[in-house]
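> Sharing a sequence plus its predicted fold:
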Amino acid sequence: MAKLQVAIDLLSTQEALELAAKVAPYVDIIELGTPLIKSEGLAVIKAMKAAHPDKLVFADFKTADTGELEAGMAFGAGADLVTILGSVDDATIIGAVKAAKEHGKGVVVDTIGVKDRVKRAQEVSKLGVEFVELHAGLDEQAAPGYSIQVLIDEAKRAGVPVSIAGGVNLNTIAAVKQAGVAVAVAGGAIYGAKDPAAAAKALREALDAA
């Protein structure tokens, strides 16, 4: 069963907690976006885990160096999952996985900016990560001609546990699930909706039905 992850790309702890309270009944993973963590620090992780102890809290650190140290910081604050950039040296990922094992948590490798996402996903999956995020960032999504179909096709070819982030919405979530993903990541489709709770509920139902 594929999990539904909400990416919270807001800038204050209060806003993040308010959004999470609305959508928590319908999601499995609550992601604290990189801008949010840069704005609020480790405190937002602690606050979110305290508010939703039954959910997986995902700290989108996008760590590029000192993997063991930064992953340990995230896990110590209550995160269940932390991201390491797929473009980094394997040693950084290995260090983060070491910290994850010590805390009983997980590492997700984010392939944002990686040219061959499928190849890199297959490589890093051998290092003990939880899953690999096939990720088109907001800047890439804004480029002319972008289509989530690229990520869907990559997920089908990867042959390892992956998530898709970059255009998951009601129109695409069925195809995302059918690509065999472990996690579907929805950001703007939820936090940008007039009624985030209704949007999350609809995505949950569509994901389960696909």
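Structure's in. What do you need? Numbers count the residues shown, from 1 in each chain.

> make it CA atoms for all contacts and neighbour counts henceforth
Will do.

> Looks to me like residue 107 is in a strand.
Yes. Applying DSSP: H, G, I helix; E, B strand; the rest coil, one finds residue 107 inside a strand.

> neighbours of it, just the number please.
28 (other C-alpha atoms under 10 Å).

> does it really touch residue 95, like I thought?
No. Residue 107 is not in contact with residue 95 according to C-alpha atoms under 8 Å; the separation is 10.2 Å.

> Quickly find the element holding the residue nearest to residue 65 when sequence neighbours are not counted.
Leaving aside its chain neighbours, residue 65 sits nearest to residue 92 (5.8 Å; criterion: C-alpha to C-alpha, 6 or more residues apart in numbering). Element membership of residue 92 [criterion: DSSP states H and E] is helix 90-103.

> What residues sit buried inside that helix?
Neighbour counts using 16 or more other C-alpha atoms under 10 Å place 92-100, 103 of helix 90-103 among the buried residues.

> another structure for you, compare them:
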Amino acid sequence: MKPKLQIALDVVSIKEAQDILSLNNLVDEVDIIEAGTVLLAAEGASAPRRLRETYPTKMLVADFKIADAVNTIGWMLFDAGANLITVIAAADLATVKIAGQLAKKYNQHIQIELYGRWDFDLAKEWFKGGVDHVIYHHSRDASQAWTVSDIEKIKGLIGIGFHVSVTGGLKPEDIEMFRGLEIFSFIVGRSLYEAKDPVEVARAFKQSIDASF
């Protein structure tokens, strides 16, 4: 399956998020809408609920980065219309397993955000616990580009069975590095919606995806 293009909306109001998506019909150029951590902090579960009401057919991510109270937070976000909810990699394994059970109940998915320290043994436990998505981060603050080491780690995660999304300072010209890998989505945020012409940038990403996959 061809990788999807995901827009991460780390803005401070649902109005700002909807204005971004509606400007020149940018929403038509992306496959997945993400209610980013900042937006969720500002608007709570009303953010995914409003996005679901406005865009009923779009895949929707709630990037809460849950570390605890997963039953309560997860229920609120799935009930609001999220298809995927993020849990931080530092969360206790028991929390991750509860998240996996909750996702199964809703017929939805949990994504583990691979911030900080993690290893493949732990990743295998997540997968056994019912989590089938991870997000691989390359720090946008890092000066170096994506590396062979990044690609090898992504291959390892795919080998476990995960659907892997990637993010972190991505540019359209970076996409070809991932050729041959079963990437679930490429996640872009401010570099897309703060661009002079967001639609043009989104189309450049889609063209790179089409050319590489």
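Cool, the structure landed. Worth saying up front: this structure is predicted, and the values here are computed from it rather than measured.

> TM value for the aligned chains?
The pair, once superposed, lands on a TM-score of 0.89 when counted by TM-score structural alignment, normalised by the length of the first structure; 205 aligned residues with a C-alpha RMSD of 1.8 Å.

> how near is the residue nearest to residue 65 of the first structure to residue 86 of the first structure?
10 Å (C-alpha to C-alpha, to the nearest Å).

> repeat for residue 62 of the first structure
From residue 62 of the first structure to residue 86 of the first structure the distance is 9 Å (C-alpha to C-alpha).

> same deal with residue 157 of the first structure?
Following C-alpha to C-alpha, the distance that separates residue 157 of the first structure from residue 86 of the first structure is 17 Å.

> Neighbour count for these two, which is higher?
residue 86 (27 against 14).

> And that one, what's its match in the second structure?
Taking TM-score structural alignment, the alignment pairs residue 86 of the first structure with residue 89 from the second structure.

> do the same with residue 48 of the first structure
Using TM-score structural alignment as the criterion, residue 48 of the first structure maps onto residue 51 of the second structure.

> what's the neighbour count on its match?
Neighbours of residue 51 of the second structure (other C-alpha under 10 Å): 21.

> helices and strands around the one helix or strand it maps to, which ones?
Assessed by DSSP H and E, residue 51 of the second structure sits inside helix 46-54. Contact analysis of helix 46-54 of the second structure by 3 or more C-alpha pairs under 8 Å, 6 or more residues apart in numbering; DSSP states H and E lists helix 14-22, strand 59-66 as its packing neighbours.

> so how far does that helix sit from its counterpart in the first structure?
Between helix 46-54 of the second structure and the corresponding residues of the first structure, superposition yields a mean separation of 0.9 Å, by mean C-alpha distance after the TM-score superposition for the first structure.

> what's next to that helix, contact-wise?
Under the criterion C-alpha atoms under 8 Å, 6 or more residues apart in numbering, residues 14, 18, 35, 39-40, 58, 60-62, 77, 80-82 lie in contact with helix 46-54 of the second structure.

> what packs against the helix holding residue 92 of the first structure?
Counting contacts by 3+ C-alpha pairs under 8 Å, 6+ apart, helix 90-103 of the first structure packs against helix 67-76, strand 81-85, strand 106-110.

> Between helix 67-76 and the second one, find me the angle.
Spelled out, that is strand 81-85 of the first structure. 150 degrees (axes from the mean of the first three to the mean of the last three C-alpha atoms, to 10 degrees).

> Return the list of helices and strands in contact with strand 81-85 of the first structure.
strand 56-63, helix 67-76, helix 90-103, strand 106-110.

> what's the angle between the first one and helix 90-103?
Comparing the axes of strand 56-63 of the first structure and helix 90-103 via the same axes, to 10 degrees yields an angle of 150 degrees.

> Show me what strand 56-63 of the first structure packs onto, helices and strands only.
Under the contact definition 3+ C-alpha pairs under 8 Å, 6+ apart, strand 56-63 of the first structure sits against strand 29-32, helix 34-40, helix 42-51, strand 81-85.

> Make CSV from those and add distance to residue 186 of the first structure to it.
Below are these laid out as CSV (distance: least, C-alpha to C-alpha, whole Å):
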stretch, distance to residue 186 of the first structure
strand 29-32, 10
helix 34-40, 15
helix 42-51, 18
strand 81-85, 16
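
> For these, state which one has the densest average packing.
Among those, ranked by average contacts under mean count of other C-alpha atoms under 10 Å, first place goes to strand 81-85 (a mean of 27).

> Touching that strand from outside, list them.
The contact list for strand 81-85 of the first structure (C-alpha under 8 Å, 6+ apart) reads 56-64, 67, 71, 74-75, 92-93, 96, 105-112.
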